[in-house]
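J.: give the three-dimensional model of this entry:
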Amino acid sequence: MKKEYRIKKNKEFQSVFQHGKSTANRQFVVYVLQNELEHFRIGLSVSKKIGNAVVRNRVKRLVRQFFLEHKELVDQNKDYVIIARKPVAEMDYAEVRSSLQHVLKRAKVLRKTV
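T.: Next up, the predicted model:
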């Protein structure tokens, strides 16, 4: 993902946590907050409880891949913070994709699925 599509600073994460709306399912928690930009930004949080660095980085790659493939379907002008929960460690990409589609539909930020 390009640099302008990422949330990296703690202040930005805290802003989304404090002022955004959260939606969750068993695998992910998603916080959504309106931003002033013309595109969306994502921040990822994967705890050490999920696994070692290899597992955590794999989860982050899978989530980034989902947003890369579905960037036209996701509402623009929003910041997304995705928190991965423990079951994600054993999931493959198809399961991660369907779980993220489910939670983003519940948050009413995904237009339609492909």
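
J.: switch to C-alpha atoms for all contacts and neighbour counts from now on
T.: Will do.

J.: what about stretch 42-62, how long is it end to end?
T.: 13 Å (Cα to Cα, to the nearest Å).

J.: just how off-centre is it within its chain?
T.: 11 Å (Cα atoms, centre = their mean, to the nearest Å).

J.: next, the buried residues of it.
T.: Using 16 or more other Cα atoms under 10 Å as the burial criterion, the residues of stretch 42-62 that qualify are Ile42, Gly43, Leu44, Val46, Ile50, Val55, Arg56, Val59, Lys60, Leu62.

J.: for stretch 98-114, same thing?
T.: Ser99, Leu100, Gln101, His102, Val103, Leu104, Lys105, Ala107, Val109, Leu110.

J.: one more, please, to line up against the first structure:
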Amino acid sequence: MRRSPTSLSRDERLRRRGDIRSLFVAGKSVSGGAMRLVYRSNDLNTSRLLITLRKKFGTAVERNRARRLVKEAYRNQKYGIRSGYDIAFVVYRKGMSYAETAEALISLLKQTGLYEN
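T.: Here you go, the predicted model:
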């Protein structure tokens, strides 16, 4: 099966409940106006991504669009991001454009020191 250009490989997604729980319990956090970044070292060669939304985010269309925008912004910047971390983005603000999403994502990554570009 051929992957679409916006998909992440199986190894790049944070999926196990225990890993997600330990990220939110023991991870470090940085907040911006639109989203929050939680990160933790994972002792792997790749970084793993989780995108989640605050409660009562809106309709399913708005939730899916927000996830797609963050995923695309991450995919376009992932070669400038340090590997070996579990990263979770918690999106707070709905209705953001791609440019706003990418700017918020890069800003948070720079604050944490995970962005090398």
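
J.: distance to Val81 of the first structure added to the buried residues of stretch 42-62 of the first structure, as JSON lines?
T.: Formatted as JSON lines, these follow (distance: Cα to Cα, whole Å):
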{"residue": "Ile42", "distance to Val81 of the first structure": "6"}
{"residue": "Gly43", "distance to Val81 of the first structure": "5"}
{"residue": "Leu44", "distance to Val81 of the first structure": "6"}
{"residue": "Val46", "distance to Val81 of the first structure": "11"}
{"residue": "Ile50", "distance to Val81 of the first structure": "17"}
{"residue": "Val55", "distance to Val81 of the first structure": "19"}
{"residue": "Arg56", "distance to Val81 of the first structure": "16"}
{"residue": "Val59", "distance to Val81 of the first structure": "14"}
{"residue": "Lys60", "distance to Val81 of the first structure": "12"}
{"residue": "Leu62", "distance to Val81 of the first structure": "15"}
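
J.: let's see which of those end up in strands.
T.: Judged by DSSP state E, strands contain the following of those: Ile42, Gly43, Leu44, Val46.

J.: can I get those in TSV with distance to Phe66 of the first structure?
T.: Shown next, in TSV, are those (distance: Cα to Cα, whole Å):
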residue	distance to Phe66 of the first structure
Ile42	11
Gly43	13
Leu44	13
Val46	16
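
J.: which one of the residues you listed is nearest Lys2 of the first structure?
T.: Ile42 (10.7 Å; Cα to Cα).

J.: that closest one matches what in the second structure?
T.: Mapped onto the second structure by TM-score structural alignment, Ile42 of the first structure lines up with Leu49.
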